[in-house]
Structure formats: C-alpha cells, structure tokens
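**Q** using only what follows, build the 3D model:
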Amino acid sequence: MKLGFLTACLPESDLTDIADWAASHGFEALEVAGWPSTDDRNHIRVDRFDEAECDRVRRILTETGLTLSSIAYYENNLHPEQGAEVNAHVRRCVDAAAALGCPTVGTFVGRDPGRPVRDNLKLAEDVFGPLVEYAARHGVEIVIENCVMKSWHPDGYPGNLAYSPELWEWMFGLGLKLNYDPSHLVALGADPVAALRPYVANIAHVQAKDTELLPGKIDRYGFYGPISGEKGWYRFRVPGLGGVDWTRVIDVLYEGGYDGVVSVEHEDPVWSGSTERVQTGLGIAYRTLRHLVRG
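**A** This next block holds a predicted model:
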C-alpha cells in the first residue's frame, strides 16, 4: 500500500506546491481534484486537458516521485438538471486519467431527490452503464465513495445511492468499484470493519477520514439528525481524532489483498481555515497511519 491524500483540502494551492509538500513530508501518492475550472478544486485542469497540461502534471509527479492514485470529481451524476454535464465531465476525467496512466476516477452515484429509490436505481443503471463501458475502453475504473450526501436531499435523506453494503453489491453489478471511506459507516451506525471484510476484492481505492461522535447530541436529535440546520451528532475528523479503529481497518485490507493507495480525505473543521492548519491536520493523519500503511 501507499499513503496519500486528496488535494481538494488545499484549493488555494498549486499542484506543484502540494506535491512538493507531500513528498517532503513522507506521502507517496496524491488523489488529485479534477473539478471544472469554475471550481477552485481543479488541480488537474480536466476541462482543458491538452498536451501541455498532461506534460505539466507528468513532470510534477516525476520530479516528486509521487503516484497519481485517482482523479477526484465527486458530484451528483443523477441530478435532474445538471446530470448530463456531470456525466460529460466524468468522461473528461477518464480521458485525463488514461493519458496520465492513472487507474481510477472517483465520483458519486448521486440521486434525483424527486424520484423514489427504485426509480433512481434504474436511472443509475442507464447512466452508469455507458460510463463504465467508456472507462473500461480507456483502461480506467470508476470508483464510488460510500458517502451519504444528506445535503443533496431536501429532507436530509441519503443523496448518494452507494452508502451501504446492500447498495455496494448493486453497484458492483454495474461494473463500478468502491472508494471505501470508513467514516461514513460510523455515521450510519455500522461497524466499518465488519462492513469492509466481505468486499475488499471490490475496492479499488481507499479514503481515510475519521468520525467523532459528539457527546449528548444524538439524545436530542436522534439518528437522523437535526431539522434546524444545527450541527448533528457527529463530525468528520482527520484519522486519529475520531472513533475509527485504523489498525483493524488496515489489517482487514491487507488480509483481503488490497495493495492500492490509502488517501487521507481532510474534512476536519478543527484543522481547517488556512494552508498551515490543513497541513497540520494532514500531519496528524500521517502520524496515525504511517506505521500501519507499508508497501
């Protein structure tokens, strides 16, 4: 395995600076943000990816010795108005990944909140069949993060139909792979290790994020959380500052034969607000995981 991080936590930094910092602090890989140029999370300029951009990214990776583990574009592929453009950008990410020798592109399944779940599953099959086929022709796998994305549904219900093992099995049947993130299972009340064990062979990428349960909050709001816009009963933290048992998670990955990248996804509100604080958070994650993630 290799240890890396998702660059989206440093939107104000250039890929050159991110890569230099990552390599000098012991990281071995980057999961690089590839949102459109209208978004500040565009460390690879996928929507204007030409020979010069390809050469730029290759040079950065070569000079730092870092592996490009995935191009990240986590948006709603089933959005009722914007879905077609999201799908098109996923294809652009696939094109860039193929040119750079990157094995995966990460995204969400998403959901049309105006349709019931069964209709969304059929819609997803229609949308992702061609996307998976397109990626396969280019030697790339599409990986789906198991994030609930409650903010995408007006009532706070799951907005990304890939959040539970039941739905993982459904998406594996479409040829999609899992970008496994244990933090979201904690937030669902599921055991991240028990949920992981049967599906290691279907995992093509791993994100490392932790979850801290906030004392007393669930007793007020219940499992589904507040309706008032207040913060709920948990928050995401960098690995080591929440409840995920990283020793067991990494051990199960090794036991199941996973040999890819473990990529820190920094969404920790405590270690945010400036480049320096984000880097401090990444350092905490590194010290938590480095003795566990070994090539």
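**Q** from here on, contacts and neighbour counts on C-alpha atoms
**A** OK.
**Q** and the nearest residue to residue 107 once chain neighbours are set aside, what does it touch?
**A** For residue 107, ignoring the flanking residues on the chain, the nearest one in space by C-alpha to C-alpha, 6 or more residues apart in numbering is residue 74 at 4.1 Å. Residues near residue 74 by C-alpha atoms under 8 Å, 6 or more residues apart in numbering: 106, 107, 108.
**Q** thought the last one was touching residue 159?
**A** No: under the criterion of C-alpha atoms under 8 Å, residue 108 lies out of contact with residue 159, with a separation of 9.4 Å.
**Q** returning to that earlier point: in strands only, show me the contacts of residue 74.
**A** 106, 107, 108 (DSSP state E).
**Q** most neighbours among the residues you listed, please name it.
**A** Taking other C-alpha atoms under 10 Å as the neighbour criterion, residue 106 ranks highest of those with 28 neighbours.
**Q** that one contacts residue 71, correct?
**A** Yes: using C-alpha under 8 Å, residue 106 is in contact with residue 71, at 6.1 Å.
**Q** quick one: end-to-end distance for stretch 68-86.
**A** One end of stretch 68-86 to the other measures 22 Å (C-alpha to C-alpha, to the nearest Å).
**Q** buried ones in it?
**A** For stretch 68-86, burial by neighbour count (16 or more other C-alpha atoms under 10 Å) applies to 68-79, 83, 86.
**Q** to compare against the first, here's another:
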Amino acid sequence: MKQIKGPALFLAQFVGDEAPFNSLESIVEWAASIGYKGVQIPTWDSRLFDLEKAASSKDYCDNVKATCAKYGVEVTELSTHLQGQLVACHPAYDTLFNDFGPEHARGDHQAKEKWATEQLMMAAKASGHMGLTAHATFPGALLWHTVYPWPQRPKGLVEEGFKELARRWKPILDAFDGVGCDVCYELHPGEDLHDGVSFERFLAAVDDHPRANILYDPSHLILQGMDYVEFIHIYHDRIKMMHVKDAELNCDGRSGVYGGYQDWIDRPGRFRSLGDGQVDFKGIFSALTQHDFDGWAVVEWECCMKHPEDGAREGAVFVNEHIIRPSEYSFDDFAGGGSDENLNKKLIGIL
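**A** Have a look, this model is predicted:
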C-alpha cells in the first residue's frame, strides 16, 4: 500500500490584500509555519500566480517551485475552478458568473466560454512546465436548472447536455493528456458532474478518456445524503485528488437538503472546519489507503463559523493525525510458516 501525502492547503480561501496573504512567497511562508508541506494554487489570482506567463515560460514555473521549496513546501496542483465553471455555463447564469471571467467578457456568453477554454489550455501547458500530474477544476453546467425533474425533462435532454459538455471538454482533456496530467473535476452541486452517476454519464460521453478523473471532496457528498466512503470503493480508479473538508447535514421538520434559501449558518447542510462536522475521515483515509491513493491530502477551509486562520492551523494537525503509514508486513506474519510448494500441494490434496 502507498501513503497519502500531506498536509497541503488550497490557498484560494486565504488570498487577500493584507500580508501575509497578498503574495505567493508570504502566504507559502505562513502556510509552512503552521505545518503545511504543500499548497494548491488558484490560477485566477494574479497576486499569487500568472497563468499566461506560466504557460509560456518554464523558467517562471521553476521560480514558483523554488519560492515554495525555500520554505519546504511543494506545489501539489494548480486550480482553475472559476475558469472551468465558464467552459460550460448556461446563459441563465451569465450575470451571476460575470465576476468569474474577465471584464471584456462581461455579459457576453460566447466570449466567456472562449476565454475559459483558453485558460484551461494554458493551465495544461503550465501544469506540464510545473511537472504536475493532476489539475483541479469545475466542469461547469448546462443542465443544472433541470436537476429536479419538474417540469418533466424532454426525452433526450440529458443525453444532449452531456454530449455538448463532452464536446467542450474533449480538446482540453487531450491537451492535458499531452503533458501527462489528469483533469480532476470537483463533484459539486451546481455542476453537471455532482455525483457518481453524473460523472459516469460524462465519462461515457468522453469515451472513457484517461484524463477525466475526480477531485474527491466528501463535504459535497454528505450534503447530498450519499455514502461517501462507499464512493471511494466504487470510483477509486478515477480518484486522483482530494480535498479534506468537513460538513454536516441536520435535516429537520422545517428544512432539508435544499436549504430553504437560508444563509449558510441556518442551513441543515453546512460546511464546517475539520473535526467540527460529521464526516468520517478515519473511514475515508482508510479507504483511500486501501486503494493505494498516494496523492495529496489538501485542506480546503470553508466554515460557517470558525475563523479561517484557526481552521487552517487546526487542519494541518488534523490531516497529520489521519494519514496512515502503511505497514510493510502482515500483522499475522509471526505465525506464518514460510513458503513450501510441496506442503501447499499436500494441503489441497494433490500430493
């Protein structure tokens, strides 16, 4: 068995205009000081990373890696969550997602899609220059407004939606394949890929593309009422990345998984800092270790209560306590008798 690497921290929720969160070097130094060995870098924030430069210059990427290495930190993956959302964005959501794209594309649906696709193509080149083997993103959504089947969905709608989603992503998957990097979709409400079944539909639509894989985040599965540990046993061959994020689901007589349009603090399903929610991380780390997952355990802090710096500090300790060092021998080896071919034949009655 292989050992999960970590802890690492997704930097997206911590970037800001004040030190130490306003530059790559200072935020990495801070992350290292509280126990992190890796960082997942959002590519849409120029305070941390210049995606265009990274796509065109390996020297720039080497400098990014060297900056992190100075503090004993590795770059685990790059992220294009915001850009990926716009690769496939239904026009009904154009206004809501305007801030995910550039100023010149505001209000222009086709311009946002073109820009987002170009961003993903640059991310493939940048990942290659960085020597990374996995990339984090969202798949976007063309069908989300029909996720609840009322009014009834016309026959063929879902198939057409996944066919179009595949058409947009196939060239991007091919580009990542060219640099030996997996595209790991975060299965997430609001995305057409939000559970196992929807991922399977997409996988079929892209002809089982080897680079179409999963960013496993149990918080989004528990809030759907799913068995998030069994999910690992089913899809472990496609899980190439993980976010360590906690959540809780406390449905009652007034509200359930849809949340009643309430703020996060009042919803039955809400994100929590590590250890404060209901997710069984011992089961998760055991299942991933059982299936030889050797990627990074990346803390994604999102909590409706706790301060982010406290969540990050506690998260590093939490991951260290849950990473399993695999045994090099079986617990019952002391009672074993070694290998004897003749004895084995005798025991099965053929000698």
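**Q** before we move on, back to that, could you identify the most distant pair in the buried residues of stretch 68-86 of the first structure?
**A** Using C-alpha to C-alpha, these span at most 28.3 Å, a distance reached by 68 and 79.
**Q** straight-line length of stretch 20-32 of the first structure, end to end?
**A** With C-alpha to C-alpha as the measure, stretch 20-32 of the first structure spans 14 Å from end to end.
**Q** quick one: the strands in the first structure?
**A** Using DSSP E, the strands of the first structure run over residues 2-6, 29-33, 67-76, 104-108, 141-145, 177-180, 203-208, 210-213, 234-237, 261-264.
**Q** can I get the ones you listed in TSV including distance to residue 168 of the first structure?
**A** TSV is the format used below for these (distance: least, C-alpha to C-alpha, whole Å):
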stretch	distance to residue 168 of the first structure
strand 2-6	22
strand 29-33	22
strand 67-76	17
strand 104-108	12
strand 141-145	9
strand 177-180	7
strand 203-208	10
strand 210-213	20
strand 234-237	22
strand 261-264	19
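**Q** where along the second structure do the helices fall?
**A** For the second structure, the helices defined by DSSP state H occupy 24-33, 51-56, 58-69, 81-87, 109-130, 157-178, 196-205, 218-222, 228-235, 281-290, 308-322, 341-347.
**Q** in the first structure, what range does the last one match?
**A** Residues of the first structure matching helix 341-347 of the second structure by TM-score structural alignment do not exist; the stretch lands nowhere.
**Q** any idea how far residue 122 of the second structure is from residue 285 of the second structure?
**A** As for residue 122 of the second structure, its distance to residue 285 of the second structure is 33 Å (criterion: C-alpha to C-alpha).
**Q** next one: residue 34 of the second structure
**A** On the measure of C-alpha to C-alpha, residue 34 of the second structure and residue 285 of the second structure end up 22 Å apart.
**Q** for the spatially most central residue of the first structure, give me its contacts.
**A** Taking C-alpha atoms, centre = their mean, the centroid of the first structure lies closest to residue 145, which sits 5.0 Å from it. Contact analysis of residue 145 of the first structure by C-alpha under 8 Å, 6+ apart lists 106, 107, 108, 162, 163, 178, 179, 180, 181.
**Q** what do you get for residue 187 of the first structure?
**A** Applying C-alpha under 8 Å, 6+ apart, the residues near residue 187 of the first structure are 211, 234.
**Q** what does it align to in the second structure?
**A** Using TM-score structural alignment, residue 187 of the first structure pairs with residue 223 in the second structure.
**Q** residues near the residue nearest to residue 274 of the second structure when sequence neighbours are not counted, how many?
**A** Closest residue in space to residue 274 of the second structure, ignoring its immediate chain neighbours: residue 246 at 5.2 Å, by C-alpha to C-alpha, 6+ apart. Residues contacting residue 246 of the second structure under the criterion other C-alpha under 10 Å number 27.
**Q** tell me the spacing between the residue nearest to the centre of the first structure and residue 253 of the first structure.
**A** Counting by C-alpha to C-alpha, the gap from residue 145 of the first structure to residue 253 of the first structure is 16 Å.
**Q** repeat for residue 90 of the first structure
**A** Distance of residue 90 of the first structure to residue 253 of the first structure, given as C-alpha to C-alpha: 27 Å.
**Q** please apply the same query to residue 64 of the first structure.
**A** Applying C-alpha to C-alpha, the value for residue 64 of the first structure to residue 253 of the first structure is 27 Å.
**Q** between those two, point out the one with more neighbours.
**A** Shown here are residue 64 of the first structure and residue 253; by other C-alpha under 10 Å, residue 253 has more neighbours (21 against 17).
**Q** I'd say that one and residue 201 touch.
**A** No: contact criterion C-alpha under 8 Å: residue 253 of the first structure and residue 201 do not qualify, at 9.1 Å.
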